[in-house]
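# Provided below are the primary sequence and the corresponding predicted coordinates.
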Amino acid sequence: MNVTLAELGRVHFIGIGGAGMSGIARILLGRGVPVSGSDAKDSAGLAELRALGGQVYTGHAAENLGDAQTVVISTAIRTSNPELLAATEAGLRILHRSEALAAAMAEDTVVAVAGTHGKTTTTSMITVLLREAGLDPSFAIGATVPALGVNAASGSGGIFIAEADESDGSFLNYQPQIAVLTNAEPDHLDHYGTGEAVMQAFTDFIGLLPADGLLVACADDAGSAALAAKAAESGTRVRSYGRAPGAEVRLVRDRLEFEGQSFELRLNVPGEYNALNAAAAFAVAVELGVAAEIALAGLAKFTGAARRFELKGEIAGVRVFDDYAHHPTELRAALTAARTVAGDHRVHVLFQPHLFSRTREFAAEFAQALELADTAIVLDIFPAREDPIAGVSSELITAQTPKAELASSSEQGVTQVVSQAGAGDIILTIGAGDVTRLGADILAALELRSKELRSSELRASEQSGSEG
């Protein structure tokens, strides 16, 4: 449904506390649209929206709708939700969150970042780069970015940077001027059914570009490269990036080559995948008129996004990181980065599979990726929106690699991973579910172990002194 910003009227968000929903609400408030919303429980995010002028309720009830004219939902909202039932009965306009975001950015030059992996980081890099270049873009990102302080904001620069999520096909509601495709491979088969359907969705996304639009595509990824070649044949302007020969924005060791010039690429985030993400961000920036040197200086200021190999703390020489990876390719990339950061020390993983369907489809690939770690503890599957599937559990993964052990509980997983880590090692909590909260528990357990060790050493020293 194509709706203009002026047509929205008062907008009510069901589940306004979610990362994507709260970001869109923040943008609409910044653009003068009256916003209300509700969520199951209160949070700091809801308090921030109230401070911005939103009318936000804790708990779901039909009366929360008030005089709303438009209701925004995400895929996670059940049809039995009392507010959704009331909105349907009243005949209110009901939009998926992607449709609300499309309305918010309809008057801007839109850069939509799609791909199976790397969307959040690439969108974040582009946004930080453009802000460092003196532009004031609007943005909607799937995670909070420390350098930005938020995951979404309404800017005045006439450019909108949006993370385009393919998980439910809703990214086809956008109208980008520049489309970025970081990679393309099968995922979200619970929605699409087949890998072919996934690739068709990416094809359709590219097809949203206008005649004068630009596709920025990774030449190193087979899926992205194939889709870009197909798009070029149909007349779409394509700018490729990567290490592959012929890439227009080409990575050569730690340098970036573009239009006959070679530049040093300085990044504060590890991993080959981040070098590729940076090349994509650079390609977008120069298309928007940013000088190459200024774009590279902006990239050097990027320090990461929340839950993307995010350092949570260090105790007694053990560094604890957290990552959102929930696909085998992402898991492999995160562990490769961890091995680079750990150097000669060990990498310990606490992994939480996400979705029964994804675990069923990719159990062997998850097991293979976990072999990059020195030790791996696997938690129960985080179900998210799914009901259990008979015969599908985390044991499908642990049974296929001797590197992985199954934890009976989150508490046991924390205990196990801490017991295996020594000074200089890395512990990585990883997954798209609530495993992220265990970073604090791991740090607390490391602190307790450190205190007990110091106390033991002190007692031994005192005993040795008394015997002397």
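The structure has been received and is ready for your questions.
# switch to C-alpha atoms for all contacts and neighbour counts from now on
Fine.
# could you pull out the strands for the stretch 351-468 of the chain?
Here the stretch 351-468 of the chain has its strands, by DSSP state E, counting those that start in this stretch, at 375-378, 404-406, 426-430.
# Hmm, I typed the wrong one, I wanted the stretch 101-250 of the chain.
According to DSSP E, counting those that start in this stretch, the strands that the stretch 101-250 of the chain contains are 109-114, 138-140, 152-153, 159-163, 178-181, 214-218, 237-242, 249-252.
# before we move on, back to that, now for the strands of the stretch 351-468 of the chain, which one comes closest to residue 69?
Residue 69 sits nearest to strand 426-430 of all the strands of the stretch 351-468 of the chain, at 40.1 Å, using CA to CA.
# Identify each buried residue in that closest one, please.
426-430 (16 or more other CA atoms under 10 Å).
# need the residues you listed in CSV with distance to residue 133, can you?
Shown next, in CSV, are the buried residues of strand 426-430 (distance: CA to CA, whole Å):
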residue, distance to residue 133
426, 35
427, 35
428, 33
429, 34
430, 33
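# Tell me how many other residues crowd the residue nearest to residue 357 when sequence neighbours are not counted.
The shortest distance from residue 357 to any non-neighbouring residue, by CA to CA, 6 or more residues apart in numbering, is to residue 190 (6.2 Å). For residue 190, the neighbour count with other CA atoms under 10 Å is 15.
# Distance of residue 190 relative to residue 360?
11 Å (CA to CA, to the nearest Å).
# now do residue 182
Taking CA to CA, one finds residue 182 at 25 Å from residue 360.
# Which one's more surrounded, these two?
residue 182 (27 against 16).
# Identify the residues contacting the closest residue in space to the more buried one that isn't next to it in sequence.
Nearest residue to residue 182 in three dimensions, chain neighbours excluded: residue 115, at 4.9 Å (CA to CA, 6+ apart). Contacts for residue 115 were tallied using CA atoms under 8 Å, 6 or more residues apart in numbering; they are 165-166, 180-184.
# try 6 Å this time
Contact analysis of residue 115 by CA atoms under 6 Å, 6 or more residues apart in numbering lists 181-184.
# try this one side by side with the last:
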Amino acid sequence: MHIFFSGIGGTAIGPLALIAKQAGYTVSGSDKQDSQYIDYLRKHGISDIHIGQSLTQIEERHRQEPIDWFVYTSALPLENPNAPELLFCKDNNIKTSKRDELLNQIISDKGLRLIAIAGTHGKTTTTAMTIWLFQQLGLPVSYSVGAKIPFGDMGHYQEGSKYFIYECDEFDRNFLAFHPHVSLLTGVTWDHHEIFPTREDYQQAFRDFIAQSTNIIMWQEDADYLNINPSKEKFIKILDSSVIRNDFQQIKLAGLYNRLDAWLAMQAVGFVAHEPDMDKLSGLMGKFPGLQRRMEQIMPNLYSDYAHTPEKIRGAMSVALEIAKETNQKLVVIYEPLTNRRQHYMLDDYGDCFAGANKLYWIPSYLAREDPSQRIIPPEELISHLPDQSFAKASERDDALKSAIRKHLDDGDMVVCMAGGGGDSLDEWIRREFKR
């Protein structure tokens, strides 16, 4: 089967293309621009990648070897419903779908059982931790994770594996395409308001996902939030963090949220691998090397984190505060919100999520998939909703901010940049301006 991936350089599509290649399918693709990740795909056997997404090039590729399946990102039909590649495939009766349908097909073809990690926050870290435990136990495993990890590719198919570990995203209701053998819920708070216009709509999507799962492991607060009770029809393990606090606090990882994510991963691996020794798994978790943009050190004392919602920020702060306390440093946060649309719903949710920081620089939101009818909320207004505004300053991403960061670093402070954007985001800016 010949599969063509549109946007093959993306963090979701690229790893799936690699999985398909490793699983024995013929793979080709295209992207708007070249990138380091596309070079990486070429070096790992996917040489048939075209830069540019014109009608001419996909016609030629289809003439050379007929395309059986066209895979596209969730954003494509929303942002460019008349994309030449998409229209060509529809006109020529070529199967088209988002990535989830293809992944389901691969899982079915290879006889794999799906371990799905879902939730508003913590799912990337928990997915990486679950993969890590499988590897440390010597268990073959296939997987897809939404961030770069130092112990493997973002996507990988391993011959002989029984399980596929998947970061199962709720955006565009993608996770409802799956019927997992085991589902982990990392934490649920209303998000993606353009897809889920009400809190109830978001909650119901997660209830539907749980109904489609054979076995579920989740936290008590999420069970309460979703009104989920133990079921006679399926296995639902509900964890109460207040009861098992002494257990997960033994995991030698910085940050309460990291330890909670680790405990969830340990429960899943213990369940499917029949490994009851939690002390053994805890020891392995203590060696977890982390992943990109999760308190990632860019240079000494300068970190980047993907935190861009109040709950994600609390998680990042729990890690940063423990590090700063251990090293006796002041903590400085640079925050770039992700999308103006989100801010209209989050105004009153930030609360004290930055509590403990000595200084907060709040810069304008990273704009993507915006509603043009909504006014842009400036940093000053967002800051005004914090209960304590004394340590916060509205800033721009400019030379003045660069100088301020440089001074904090010279003073020995710990500086954490929190941002969820992609190209030309705060994360990309600090990597460019503050090279090792």
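Structure's in. What do you need? Values in this document were obtained by computation on a predicted structure and should not be read as measured data.
# Just give the TM-score of the two.
After superposition, the two chains reach a TM-score (TM-score structural alignment, normalised by the length of structure 2) of 0.89; 412 aligned residues with a CA RMSD of 2.1 Å.
# Which position in structure 2 pairs with the residue nearest to residue 357 of structure 1?
Mapped onto structure 2 by TM-score structural alignment, residue 190 of structure 1 lines up with residue 194.
# how near is its match to residue 14 of structure 2?
In terms of CA to CA, residue 194 of structure 2 sits 25 Å off from residue 14 of structure 2.
# quick revisit: which one of the buried residues of strand 426-430 of structure 1 sits closest to residue 153 of structure 1?
The nearest one, if we look at the buried residues of strand 426-430 of structure 1 relative to residue 153 of structure 1 and count by CA to CA, is residue 430, at 27.4 Å.
# my guess is that closest one contacts residue 351, does it?
Yes - shown here, residue 430 of structure 1 and residue 351 form a contact pair, counting by CA atoms under 6 Å, at 5.0 Å.
# Show me what residue 38 of structure 2 lines up with in structure 1.
Match for residue 38 of structure 2 (TM-score structural alignment): residue 46.
# ugh, wrong one, I meant residue 275 of structure 2
Under TM-score structural alignment, residue 275 of structure 2 pairs with residue 290 in structure 1.
# Leaving out sequence neighbours, find the closest residue to that match.
With sequence-adjacent residues excluded and distances taken as CA to CA, 6+ apart, residue 290 of structure 1 is closest to residue 133, at 7.1 Å.
# And for the one you found, the neighbour number?
Using other CA under 10 Å: residue 133 of structure 1 sits among 17 other residues.
# Tell me which residue of structure 2 matches up with it.
Taking TM-score structural alignment, residue 133 of structure 1 has residue 137 as its aligned residue in structure 2.
# Now restrict the contacts of residue 115 of structure 1 to buried residues only.
181-184.
# As TSV, the residues you listed with distance to residue 156 of structure 1 would be great.
Shown next, in TSV, are those (distance: CA to CA, whole Å):
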residue	distance to residue 156 of structure 1
181	26
182	27
183	30
184	32
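# Tell me if I'm right that residue 73 of structure 1 and residue 96 touch.
Yes - under the criterion of CA under 6 Å, residue 73 of structure 1 makes contact with residue 96 at 5.1 Å.
# Leaving out chain neighbours, which residue sits closest to residue 355 of structure 1?
Nearest to residue 355 of structure 1 is residue 383, by CA to CA, 6+ apart, at 4.8 Å.
# er, residue 157 of structure 1 I mean
Closest to residue 157 of structure 1 by CA to CA, 6+ apart is residue 136, at 4.5 Å.
# hang on, the one you found packs against residue 159?
No - using CA under 6 Å, residue 136 of structure 1 is not in contact with residue 159; the gap is 7.7 Å.
# ok, those two, which is more surrounded?
Shown here are residue 136 of structure 1 and residue 159; by other CA under 10 Å, residue 159 has more neighbours (23 against 19).
# got the contact list for the aligned partner of residue 205 of structure 1 in structure 2?
Alignment note: residue 205 of structure 1 maps to residue 209 in structure 2; criterion TM-score structural alignment. Contacts for residue 209 of structure 2 (CA under 6 Å, 6+ apart) come out as residue 176.
# For the stretch 1-150 of structure 2, which segments count as helices?
Secondary structure of the stretch 1-150 of structure 2 (DSSP state H, counting those that start in this stretch): helices at 13-22, 36-43, 55-64, 76-79, 84-91, 99-109, 123-136.
# Could you dump those into a markdown table with distance to residue 361 of structure 2 added?
Converted to a markdown table, those look like this (distance: least, CA to CA, whole Å):
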| stretch | distance to residue 361 of structure 2 |
| --- | --- |
| helix 13-22 | 34 |
| helix 36-43 | 31 |
| helix 55-64 | 45 |
| helix 76-79 | 32 |
| helix 84-91 | 42 |
| helix 99-109 | 37 |
| helix 123-136 | 26 |
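# can you tell which of those is closest to residue 284 of structure 2?
helix 123-136 (6.9 Å).
# And that closest one, what's buried?
123-134.
# what does it contact?
The contact list for helix 123-136 of structure 2 (CA under 6 Å, 6+ apart) reads 117, 167, 186, 261, 265.
# The counterpart of the fourth one in structure 1: helix or strand, and which one exactly?
Taking TM-score structural alignment, the alignment pairs residue 261 of structure 2 with residue 277 from structure 1. Assigned by DSSP states H and E, residue 277 of structure 1 belongs to helix 272-287.
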